[in-house]
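[1] Could you look at this predicted model? Sequence included:
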Amino acid sequence: MALAKKGLRKIVVDDQIFYWKIRKIVSHNEKHDDEYGIPVQHESEGQLLLIYTGFCRSIDYGRELMNITPKLIQSKITEAIELGWNYSQPGKAVDLVKGN
């Protein structure tokens, strides 16, 4: 499954091109304090990575604001690769959860 092209952000990690995205529209689940998985995919459109860092835009549940920066995304991509993420191979999406 490939990421929709609109709104993608490009990042280079170890000479490999990846794309990531944060939706502009807050989802129903996110409004109700569900954490948002930030999708990341290699340019080859291989296995999708969902990065969970605690990011949520719920205003009703007292969550602190969190900045999602390219540096954070880069470090999480590196971590996922070290944990065995096969970014260029097709397959089921992989979750990278905060603290793992």
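    Cool, got the structure.

[2] drop to CA atoms for contacts and neighbour counts, all remaining ones
    OK.

[3] Which of the helices or strands spans residue 12?
    Using DSSP states H and E, the element containing residue 12 is strand 9-13.

[4] Comparison target below:
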Amino acid sequence: MAIAKKGLRKIIVIDEVFYWKIRKKISHNERHDVEYEISVQHESEGQILLINVGFCRSEPYGRESMEITPSLIESNITEAIELGWEYNKQGKAITLM
């Protein structure tokens, strides 16, 4: 399974190319105060990493907005690799919280 190509952002971590994506529109889950997971995948289209950074764009629930930056994504990718994420192999998506 691969992340849809439209709107992907490229990032290089440890000399490897990864792509990540944030939806432009607020999702149904976010409207109901469910934290958003950011999808990350290696260029080989291996196992997807879902990064949960406690981010939700749901204003009615009084959450402060959070800026998602490439450095935040990079640090989470590095952490996932250190925890054993095999980014270049196929497999069920995993979540990093």
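    Sure thing, it's come through. Everything quoted here is computed from the prediction, not taken from an experiment.

[5] Work out the TM-score between the chains.
    Here the TM-score for the pair of chains, by TM-score structural alignment, normalised by the length of structure 2, is 0.99; 97 aligned residues with a C-alpha RMSD of 0.4 Å.

[6] how big's the offset between the helix or strand just after the strand holding residue 12 of structure 1 and structure 2?
    Per DSSP H and E, the first helix or strand lying C-terminal to strand 9-13 of structure 1 is strand 16-20. Average distance, strand 16-20 of structure 1 versus aligned residues of structure 2 after superposition (mean C-alpha distance after the TM-score superposition for structure 1): 0.1 Å.

[7] re earlier: check which helices and strands the strand holding residue 12 of structure 1 is in contact with.
    Counting contacts by 3 or more C-alpha pairs under 8 Å, 6 or more residues apart in numbering; DSSP states H and E, strand 9-13 of structure 1 packs against strand 16-20, helix 70-82.

[8] Buried residues in that strand, which are they?
    For strand 9-13 of structure 1, burial by neighbour count (16 or more other C-alpha atoms under 10 Å) applies to residue 11.

[9] now that strand and helix 70-82, what's the angle there?
    50 degrees (axes from the mean of the first three to the mean of the last three C-alpha atoms, to 10 degrees).

[10] Show residues contacting strand 9-13 of structure 1.
    Here strand 9-13 of structure 1 makes contact (C-alpha atoms under 8 Å, 6 or more residues apart in numbering) with 17, 18, 19, 20, 21, 70, 74, 77, 78.

[11] Next: stretch 34-46 of structure 2.
    Outside stretch 34-46 of structure 2, the residues within contact range by C-alpha under 8 Å, 6+ apart are 1-3, 16-22, 29-30, 47-56, 86-91.

[12] Let's see that with 7 Å instead.
    By C-alpha atoms under 7 Å, 6 or more residues apart in numbering, the list of residues contacting stretch 34-46 of structure 2 from outside reads 2, 17-22, 30, 47-52, 54-56, 87-90.

[13] Thank you, goodbye.
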